[in-house]
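Asks: just a sequence and a predicted model for now, questions to come.
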Amino acid sequence: MTLTLEHIALGLGIVGFACFAWPIIQRMNGKAEPEAPGSGKSLRSPLWWVGFILTIAAIFLQRIASQQMGG
């Protein structure tokens, strides 16, 4: 099985989504304290930025892969 850009984009998308979802899951399970309303701490979180960058990279790679498939 060969690893294509589509596979890489899918993997990056999954990891990026997991970075976004992890703090939410931790709060729902009671393992992390909820942040104060309006604090914006989640936007300053390194995990949030990693998720954002990985998601953008996945979208970019998926666009490249679809252009290569189309000709």
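Replies: Received, thanks.
Asks: please make it C-alpha for all contacts and neighbour counts, starting now.
Replies: Fine.
Asks: neighbours of Arg27, how many?
Replies: The number of residues packed near Arg27 is 13, by other C-alpha atoms under 10 Å.
Asks: who touches the residue minimising distance to the centre of the chain in this structure?
Replies: Geometric centre of the chain, nearest residue: Gly16, 1.6 Å, by C-alpha atoms, centre = their mean. Residues near Gly16 by C-alpha atoms under 8 Å, 6 or more residues apart in numbering: Val50, Gly51, Phe52, Ile53, Leu54, Thr55.
Asks: check it against this one:
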Amino acid sequence: MNAETVNLLSLGLGAIGFACFAWPIMQRLRGQTEAEPLGSGKSLRSPLWWAGFVLTVVAIFLQRIAAQQMAGG
């Protein structure tokens, strides 16, 4: 894959990861989910939140790979 393709892939994964992070927050703000007690530590840590976390980490690594490819030639 060339650097531009890796860059676009990382941006796409980053956008999907952000959406996974934001969805539980938006649901809670709209009152569509049951609120956990404050300080419980699991109020927003749904499987969707963890998927967003993993996708964001992968996107960051791909972005670094793309930047190295662009700098290297």
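Replies: Now that the structure is in, tell me what you want to look at. Because the structure is predicted, anything quoted here is derived from the model rather than measured.
Asks: TM between them?
Replies: Scored against TM-score structural alignment, normalised by the length of structure 1, the superposed chains reach a TM-score of 0.86; 69 aligned residues with a C-alpha RMSD of 1.6 Å.
Asks: now the residue nearest to the centre of structure 1: which helix or strand?
Replies: With elements taken from DSSP states H and E, the one containing Gly16 of structure 1 is helix 5-28.
Asks: just how off-centre is that helix within its chain?
Replies: From the chain centre to the centre of helix 5-28 of structure 1 is a distance of 4 Å (C-alpha atoms, centre = their mean, to the nearest Å).
Asks: and what of stretch 30-50 of structure 1?
Replies: 15 Å.
Asks: ok, now stretch 28-36 of structure 1?
Replies: Using C-alpha atoms, centre = their mean, the offset of stretch 28-36 of structure 1 from its chain centre is 20 Å.
Asks: mean shift between the helix holding Gly16 of structure 1 and structure 2?
Replies: Compared with structure 2 after the fit, helix 5-28 of structure 1 shows a mean deviation of 0.6 Å (mean C-alpha distance after the TM-score superposition for structure 1).
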